[in-house]
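J.: Dropping the sequence and predicted coords here.
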Amino acid sequence: MAVSLGGDSTGPMSEINVTPLVDVMLVLLIIFMITAPLMSHSVTIDLPIANPNAKTPDLKTPPLDLAIKVDGSMYLNDQPVTDAELRAKLLVEAQLTPQPQLQIRADREVQFMVVKKIISDAKGSGMVHVAFMTTDAPKG
C-alpha cells in the first residue's frame, strides 16, 4: 500500500497504482498481435463458375398435406387415412429425392399427444421436413 510522502495528511493514499494493470494489458496486446495473423489462415479453393443461361430442372416436389380433425380422423392430401396407412405412405415419400415437406394442419382442439405421435411416426419413417400450418392472428 502506498503512503503519502508529504503534506498535512499522514494517512494512507487512496489512489490505485495502475502500473501493473498497464503492464498486463501491454503483454496481452502483444500476444494478440502475434496470434491474430495465425488464426486467419485461409484455404484457397477453385469455385465452380455459375452459368446464368443454363436451365435448372424443377426439383420441387409438392408437399404432403395432413389434416387432423378433432375426432382423430386424418386426411392425407384430402384422402382419409389410418395410422398404418399414414406410416406406410410416409415411408414411401421419405425415399423420394428431393423429399417432400409434410405439412400438418391440426384442429385447434386436437390434443398435442396425437400430433406428437404423428411427428414421431414421420421422424421414424425418415421424413426430415415437417411443418405446421396455422392461420393469421386476428387483427383488431
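T.: That came in fine, so what should we check first?
J.: only C-alpha atoms for contact and neighbour calcs from this point on.
T.: Noted.
J.: Compute the distance between the closest residue to Arg87 other than its chain neighbours and Met127, please.
T.: If the residues on either side of it in the chain are set aside, Arg87 comes closest to Asp121, at 6.5 Å by C-alpha to C-alpha, 6 or more residues apart in numbering. Asp121 sits 9 Å away from Met127, going by C-alpha to C-alpha, to the nearest Å.
J.: So what's the gap between the longest helix anywhere in the chain and the chain middle?
T.: Ranked by residue count under DSSP state H, the longest helix found in the chain is helix 19-39. The chain centre lies 35 Å from the centre of helix 19-39; the measure is C-alpha atoms, centre = their mean, to the nearest Å.
J.: try this one side by side with the last:
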Amino acid sequence: MSARRKGAGLVPEMNVTPLVDVVLVLLIIFMVVTPQLEAGAAVELPAAAHADKGEDNSLTPTTVSLTAKGALFLDRQELPREQLVEKLRGIHAKDGQARVVLKADRAARYADVRAVFKTLQDIGFPGISLQVVEPPKQ
C-alpha cells in the first residue's frame, strides 16, 4: 500500500485506435464523393502553361462537355447536338449574362471543339470559358 501513496498508481493510456478508424472512414468517404462534385462529364482536360485563374463569381456556370468520342453533355446529362443547342438557347433566353464553361477532352478533335465553341458564340453567350489544367511541374 505504500507504493500507491507515493504516486506509483495506474497511469491512464489513450487508445487511438477508434480515432484512427474514424479518420480513415472519413478519408474514404471524401475520396469517393469528391470526384462526383465536379460539374460536367468526366473528360481528360488539356494542359495550359499560363491558364487564367478566372473570376470568383458566385454564379454557377453552365458546363458543356465534349468527350473524346464526340458525345456532348450539358452539365452531367448527355444530349444530342440539336437538343443541346435548344436547351442552351433556353438558358440564354432566361439569363442573357449566363456563364458557360466548355470542357473538352484532350483527345477530342479540334474541329469538334471549335464547332461547339462557335455554336455557343452564335447563341450569344458572353465570354465562354475553356476549362484546362495546369501542366505537370518538371
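T.: Thanks, I have the structure now. Keep in mind that this is a model prediction, so the values were computed, not measured.
J.: Mind checking the TM-score on these two?
T.: After superposition, the two chains reach a TM-score (TM-score structural alignment, normalised by the length of structure 2) of 0.54; 82 aligned residues with a C-alpha RMSD of 1.8 Å.
J.: Can you list the buried residues in stretch 67-84 of structure 2?
T.: Buried residues in stretch 67-84 of structure 2, counted by 16 or more other C-alpha atoms under 10 Å: 67-68, 72-75, 78, 84.
J.: corresponding residues in structure 1 for it?
T.: The aligned range for stretch 67-84 of structure 2 in structure 1 is 69-86, by TM-score structural alignment.
J.: contacts for that stretch?
T.: If you take C-alpha atoms under 8 Å, 6 or more residues apart in numbering as the criterion, stretch 69-86 of structure 1 is touched by 64-68, 106-110, 114.
J.: Weed out the non-buried ones from these.
T.: Buried among the contacts of stretch 69-86 of structure 1 by 16+ other C-alpha under 10 Å: 64-68, 106.
J.: For the longest helix seen in structure 2, what is the distance to the chain centroid?
T.: Longest helix in structure 2 by number of residues (criterion: DSSP H): helix 17-37. Computed by C-alpha atoms, centre = their mean, the chain-centroid distance of helix 17-37 of structure 2 equals 19 Å.
J.: again with stretch 127-134 of structure 2
T.: For stretch 127-134 of structure 2, the distance to the chain centre is 12 Å (C-alpha atoms, centre = their mean).
J.: Identify each buried residue in that stretch, please.
T.: 128-132.
J.: quick check: it aligns to which part of structure 1?
T.: So stretch 127-134 of structure 2 sits over residues 129-136 in structure 1, by TM-score structural alignment.
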